[in-house]
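Undergrad: just a sequence and a predicted model for now, questions to come.
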Amino acid sequence: MFNHGLVCTDFTDGLDKMIHFVSALGEGGFKEITFLHSVAIWNEGEIPRIDRDKVEEAKKKLSPALNNVPENMKVNIEVLSGNPSDNILATIKKYNIDLVITGSPVSTSLEQIFFGSTTAKLRNKLRIPMMILRPQLMSVYRNDEFALRCRNLNSFWLVPYNHAPHHRYILEKIRGYVEIDKGNTLKECLFLSVIDEVSRSEILTENKVKEAENKLAEIQKSFVSSPINVQTLVKRGNILEETFKIAFAHDVSAIALADNLKEDSIFNRLVQLAVGNNANYLLNCSWFPLIYFPMNKQ
């Protein structure tokens, strides 16, 4: 499904541990893995320059990834100076990356507005999926747990779905991946619709539930002959609360999200903070791995 992965690490996010689990990543479907670390430009003195000592130090830290590489895999190490977001975009182009794996601390939208983050910036520049893993979670895995996680990064997706354009976009992406992957990596998908009980009319709520069930039934039917197991579920309540409950109950490997945000501006972020954005909230607060699909940007 994903052949060329890019693991971006700052050595505090727990993702650098993946250098010891290249074979497990290969079992999870990857044929090529690139490890990237960005070193800040050295600003001491009159002329900014590359901090070559830190570059060499980072290369040495990542070098174990080159040991015992399976015959059917390739591993690359990139240590670049400058802006992390720019370095990631350049590396994506260089190695034809189809999935970026990055870490992101649990934070609030307000913190991102004022302080920003590499992940938040990437979210609005990428044209390929990005998997976001929590440092606090990755850092405490024991080796056997970490290997299992690497093998199952993309085995079971929970897909919040209400037939909005960005949800239909994910659906079409999944269809494309299944056609190529044949169920070797992505083995299960659970499409979840949550009906918000804000209406005082029980009849209106019931109609919405029936409509959601019918749409999900059509989706499930379309995957009958596919090699993956597609489940559907309609719940009542708060979409964020129900999404987390279902993720726990069904032992998913990641929550799949998309949105139609077209530009990275403080105005748009403030609008999201003011009116609420479910994808944005999940990106900031979920302890589950998230796979984010940026809609094609013009």
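TA: That came through fine. Numbering: from 1, shown residues only.

Undergrad: C-alpha only now, for contacts and for neighbours.
TA: OK.

Undergrad: ranges for the strands of the stretch 101-250 of the chain?
TA: Per DSSP state E, counting those that start in this stretch, the stretch 101-250 of the chain carries strands over the ranges 130-133, 156-160, 188-195, 229-236.

Undergrad: how about the ones you listed in CSV, adding mean neighbour count?
TA: Converted to CSV, those look like this (neighbours: other Cα atoms under 10 Å):
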stretch, mean neighbour count
strand 130-133, 24
strand 156-160, 24
strand 188-195, 22
strand 229-236, 17
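
Undergrad: want to throw those strands into JSON lines with distance to residue 295?
TA: Converted to JSON lines, the strands of the stretch 101-250 of the chain look like this (distance: least, Cα to Cα, whole Å):
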{"stretch": "strand 130-133", "distance to residue 295": "12"}
{"stretch": "strand 156-160", "distance to residue 295": "15"}
{"stretch": "strand 188-195", "distance to residue 295": "19"}
{"stretch": "strand 229-236", "distance to residue 295": "23"}
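
Undergrad: nearest to residue 244, out of those?
TA: When the strands of the stretch 101-250 of the chain are compared by Cα to Cα, strand 156-160 sits nearest residue 244, at 9.8 Å.

Undergrad: okay, angle between the closest one and strand 188-195 too, please.
TA: Using axes from the mean of the first three to the mean of the last three Cα atoms, to 10 degrees, the direction of strand 156-160 lies 20 degrees away from that of strand 188-195.

Undergrad: from residue 226, how far out is the closest residue to residue 156 other than its chain neighbours?
TA: Among residues not flanking residue 156 along the chain, residue 188 sits closest, at 4.6 Å (Cα to Cα, 6 or more residues apart in numbering). Noted for residue 188: a distance of 11 Å to residue 226, by Cα to Cα, to the nearest Å.

Undergrad: comparison target below:
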Amino acid sequence: MFKRLAIATDLQDGLQRLSHFLPALGAGGVEAVTFVHGVPYRDTGVRTREDTEALAQAEAKLTLPAETGGVQANCIIRSGKPAEVVVQVAREVGADLILVGTQQRNALAEKLLGSDSLNIMRKCEIPLMVIRPQLVQVLTAEELDLRCRHLFYHLLLPYRGRAESKLLLNSVLTQVQKSPTPQVVCCHLVWVVEDPIRRDFAPDPQEIQRAEQELQAVAAQLTPHIPQVYTHVRTGNPVEACLTLAQMLDISAVTLTEAHMTNLWDLSASLGGELLRRIPYPLILFSTPEK
């Protein structure tokens, strides 16, 4: 699905560990990996200058093994705002996916503190894969090796027939057609019927039937490219339904588009924003076409 990865790391999120699993990434179909680290300029009060000490420390920490399993690998450490450095390097190397780590935060913390992951998404047209640092940090070497082989094997795709859902479907279809390897083996389509006002509403059977029919039509578009496609119609809260299904199913990552994140920088809820804050699974975020 994605062949050329730019892995952004702050050297505290654990993503630098992936440098030791390049053969596993290659076994999963990845062809090239660039590790990226941005070092902010130092403000001396009169003018800004490069933080040579931090640059040297980063170069000592971010290294590549001799054996890469045939994967083209590179490390780029640059001075600048981390988000801007990542976007610049990803474009330079022709990355088709950027991997970033992000901590779980509530809406207020995001509003006040911001996030390099969110800044990258705002600036860049390249899809983003958001990984919880805790996921990488706690896995054993054997577990992480397996994870690297199966980054895109099983996807969860929220769908509801709206513009952002169709954009997500088209983005996934375009990517699997363009890069059939690494292969997506399985995709779970999820439609959640909800009432935005009442929590205890009785769902309309006709709406459920319509959702099932439309999901079957969407599944028909995916099956020529993904061997296993399953449909799920649920009722209630979309975020809770996606969290529950992700726990029950064999999910590698959840897919969304930037359009799902419309309210992410407000305190109001959105499906993408709430999943980004709460779900422990990796998220693949596709950009909007206007960029």
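TA: That came in fine, so what should we check first? Note that this is a predicted model, so its numbers are computed, not measured.

Undergrad: TM-score for these two?
TA: The TM-score (TM-score structural alignment, normalised by the length of the second structure) is 0.92; 289 aligned residues with a Cα RMSD of 2.1 Å.

Undergrad: list the contacts for the residue nearest to residue 156 of the first structure?
TA: 155-157, 228-231 (Cα atoms under 8 Å, 6 or more residues apart in numbering).

Undergrad: all the helices of the second structure, residue numbers only.
TA: Here the second structure has its helices, by DSSP state H, at 22-27, 52-61, 82-93, 107-113, 116-123, 133-138, 141-149, 163-178, 205-222, 238-248, 271-278.

Undergrad: buried deepest among these, which one?
TA: helix 22-27 (a mean of 23; mean count of other Cα atoms under 10 Å).

Undergrad: mean per-residue distance, that one to the first structure?
TA: In the superposition with the first structure, the average deviation recorded for helix 22-27 of the second structure is 1.2 Å (mean Cα distance after the TM-score superposition for the first structure).

Undergrad: just checking, what packs against that helix?
TA: helix 141-149 (3 or more Cα pairs under 8 Å, 6 or more residues apart in numbering; DSSP states H and E).

Undergrad: mean per-residue distance, the helix it packs on to the first structure?
TA: Averaged out, helix 141-149 of the second structure is 0.8 Å away (mean Cα distance after the TM-score superposition for the first structure).

Undergrad: distance of the aligned residue in the first structure for residue 284 of the second structure from residue 253 of the first structure?
TA: By TM-score structural alignment, residue 284 of the second structure lines up with residue 291 in the first structure. Distance, residue 291 of the first structure to residue 253 of the first structure, by Cα to Cα: 10 Å.

Undergrad: and the two? Which one has more around it.
TA: Neighbours around residue 291 of the first structure and residue 253, counted as other Cα atoms under 10 Å, are more numerous at residue 291. The numbers are 26 against 23.

Undergrad: my guess is that one contacts residue 132, does it?
TA: Yes. Residue 291 of the first structure lies in contact with residue 132 (Cα atoms under 8 Å); the separation is 6.3 Å.

Undergrad: how far does stretch 3-15 of the second structure sit from the chain's center?
TA: Taking Cα atoms, centre = their mean, to the nearest Å, one finds the center of stretch 3-15 of the second structure at 12 Å from the center of the full chain.

Undergrad: and what of stretch 65-79 of the second structure?
TA: With Cα atoms, centre = their mean as the basis, stretch 65-79 of the second structure stands 21 Å off its chain's centre.

Undergrad: in that stretch, what counts as buried?
TA: Within stretch 65-79 of the second structure, the residues that qualify as buried are 68, 71, 73, 75-79, counting by 16 or more other Cα atoms under 10 Å.

Undergrad: quote the end-to-end distance of it.
TA: 24 Å.

Undergrad: same check, this time on stretch 247-257 of the second structure
TA: Start-to-end, stretch 247-257 of the second structure (Cα to Cα) is 21 Å.

Undergrad: contacts for it?
TA: For stretch 247-257 of the second structure, the surrounding residues in contact (Cα under 8 Å, 6+ apart) are 150-158, 164, 167-168, 272, 281-288.

Undergrad: the same query, at a cut-off of 7 Å, please.
TA: With Cα atoms under 7 Å, 6 or more residues apart in numbering as the test, stretch 247-257 of the second structure has contacts from 151-157, 164, 168, 272, 281-288.

Undergrad: what does stretch 44-58 of the second structure give?
TA: Contacts of stretch 44-58 of the second structure (Cα under 7 Å, 6+ apart): 39, 41-43, 79.

Undergrad: tell me the one of those nearest residue 137 of the second structure?
TA: Set against residue 137 of the second structure, the nearest of the contacts of stretch 44-58 of the second structure by Cα to Cα is residue 39 (21.9 Å).

Undergrad: fine, thanks again, bye for now.
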